[in-house]
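> for reference, the sequence and a predicted model appear below.
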Amino acid sequence: MRAFFIKYIVQNTLIGFTILQSISASAGGESQLQFSQENFVGNRSNNYQHIIGAKISEKLWFSSFAYLDSDYSTKENLYNIRNTISYDLVKSWSSILAFGFKNPGLYTTGSLQLGKKYNAFSYLLQTGATYQKSWTSESFATALYAPKITNNLTAFFKATLSLNMNSKGITRALQQFRAGIKNKQLVYGWASNFDQFNYNKKTLTNHGLFLRINY
């Protein structure tokens, strides 16, 4: 099963990268192509994620996200393949349309996003709705604090929170925390993930070391 998802993620990455390269080429000088990948070796599982993004125009963005969490003992996999189109509405506000495949199947999401950037601090807030067999409200937040230590080194503190709810309660939630050092294109340090499923009937935690590479 793990091999299947690795193959699926690799295929999706190659397809997404090819599409975004084509978009970047057709958009000419306005385009910006970015790629970031992270591997997290924890006490419970090995966790891999990456994101490929392209600025198509001054207002339009496209990104492709892949996530795989492989448990050492149960061989269960958490996965998420998500493709997102973002359109800038007014200053700091964007509309989001996303579609993808994650446990337990296909989904689509529509939301509004607020993003702010300061010298060493930035954050994103999203709120909207997701359909995956049934409707849920979806909230997402991420905050990054990266103050300079020296000319080459930057401290790195990041928190990511996601929550899906319906009339009965919380169907899915996750919290991810990263603390480390950024040295040019490399980011490395301590990572912690917390996952909750099915109205908190099932919970997972994972703690360990992560390495992220930004291109």
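Nice, thanks for sending it over.
> CA atoms for contacts and neighbours, from now on please.
Will do.
> what ranges do the helices span in this structure?
Secondary structure of the chain (DSSP state H): helices located at 2-27.
> the strands in it, which residues?
32-42, 45-55, 60-71, 77-90, 93-102, 105-117, 121-131, 135-145, 153-166, 169-183, 186-197, 202-214 (DSSP state E).
> buried stuff in stretch 158-171?
158-165, 170-171 (16 or more other CA atoms under 10 Å).
> hmm, who's touching it?
135-145, 172-179, 197-200 (CA atoms under 8 Å, 6 or more residues apart in numbering).
> are any of those residues buried, and if so which?
With burial judged by 16+ other CA under 10 Å, the buried subset of the contacts of stretch 158-171 is 135-145, 172-179, 199.
> ok, how many other residues are close to K202?
For K202, the neighbour count with other CA atoms under 10 Å is 10.
> put this next to the first one:
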Amino acid sequence: MPIFQYKIVQSSYSLSYSVGTTYQKGFSLEQSISFEYTPYLTENCKGYFSVLAIGNLDDSGYPRGLQFIRLGVKQNKIMYGLASNFDQFNNGKKTLENIGAFVKYNF
């Protein structure tokens, strides 16, 4: 549940930061930052770059962290390109990585 959120939105980029608390076997501080950049490449085609990072902190340290990165092209309502997801658990003792392609259609 966000307690504080700060957001900047411009025609070719957006930046958002939020912080709040969650409760699951105790309270934790959850922070997230998101950045999206869509510069024009041609008249009908934009580049697409997106980063989302989320981190939880509690009295045990860093129980969970997530990072999502997208790099691709946006044409009208469709986006496609390369994607990567990174996930950390238990203060980084366990990690997961996933790299591949993505396709997104905005209805």
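Right, received. Where do you want to start? Everything numeric here is computed off the predicted structure, so don't read it as measured data.
> quick check, nearest of the buried residues of stretch 158-171 of structure 1 to I51 of structure 1?
Closest approach between these and I51 of structure 1, by CA to CA: T160, at 14.8 Å.
> once you drop chain neighbours, what's closest to the alignment partner in structure 2 of the closest one?
Taking TM-score structural alignment, the alignment pairs T160 of structure 1 with L52 from structure 2. Spatial nearest neighbour of L52 of structure 2, excluding adjacent residues (CA to CA, 6 or more residues apart in numbering): S34 at 4.4 Å.
> could I get the contacting residues of the counterpart of the one you found in structure 1?
Aligned by TM-score structural alignment, S34 of structure 2 pairs with T142 of structure 1. T142 of structure 1 makes contact with 123-125, 158-161 under the criterion CA under 8 Å, 6+ apart.
> count of neighbours near F121 of structure 1?
F121 of structure 1: 14 neighbours (other CA under 10 Å).
> what sits against the aligned residue in structure 1 for V73 of structure 2?
Here V73 of structure 2 is matched to I181 in structure 1, going by TM-score structural alignment. For I181 of structure 1, the contact set (CA under 8 Å, 6+ apart) comprises 153-156, 187-189.
> just the buried subset of those residues, please.
By 16+ other CA under 10 Å, these give 154-156, 187-189 as buried.
> now, which of the residues you listed sits nearest T130 of structure 1?
Relative to T130 of structure 1, the closest of the buried ones among the contacts of I181 of structure 1 is F156; by CA to CA it sits at 30.6 Å.
> surely that closest one meets I149?
No - look at F156 of structure 1 against I149 with CA atoms under 8 Å: they stay out of range, at 10.2 Å.
> how near is the most centrally placed residue in structure 2 to T42 of structure 2?
Centroid-nearest residue in structure 2: L52, 1.5 Å away (criterion: CA atoms, centre = their mean). Noted for L52 of structure 2: a distance of 26 Å to T42 of structure 2, by CA to CA, to the nearest Å.
> K104 of structure 2 pairs with which position in structure 1?
Checking TM-score structural alignment: K104 of structure 2 goes with R212.
> wait, that match sits on N39?
Yes - with contacts counted by CA under 8 Å, R212 of structure 1 reaches N39, the gap being 6.6 Å.
> tell me the contacts of the residue at the greatest distance from the centre of structure 2?
Centroid-distance maximum for structure 2: E43 at 27.0 Å, with CA atoms, centre = their mean. Listed by CA under 8 Å, 6+ apart, E43 of structure 2 has no contact partners.
> quick one: map it onto structure 1.
If you follow E43 of structure 2 across to structure 1 using TM-score structural alignment, you land on N151.
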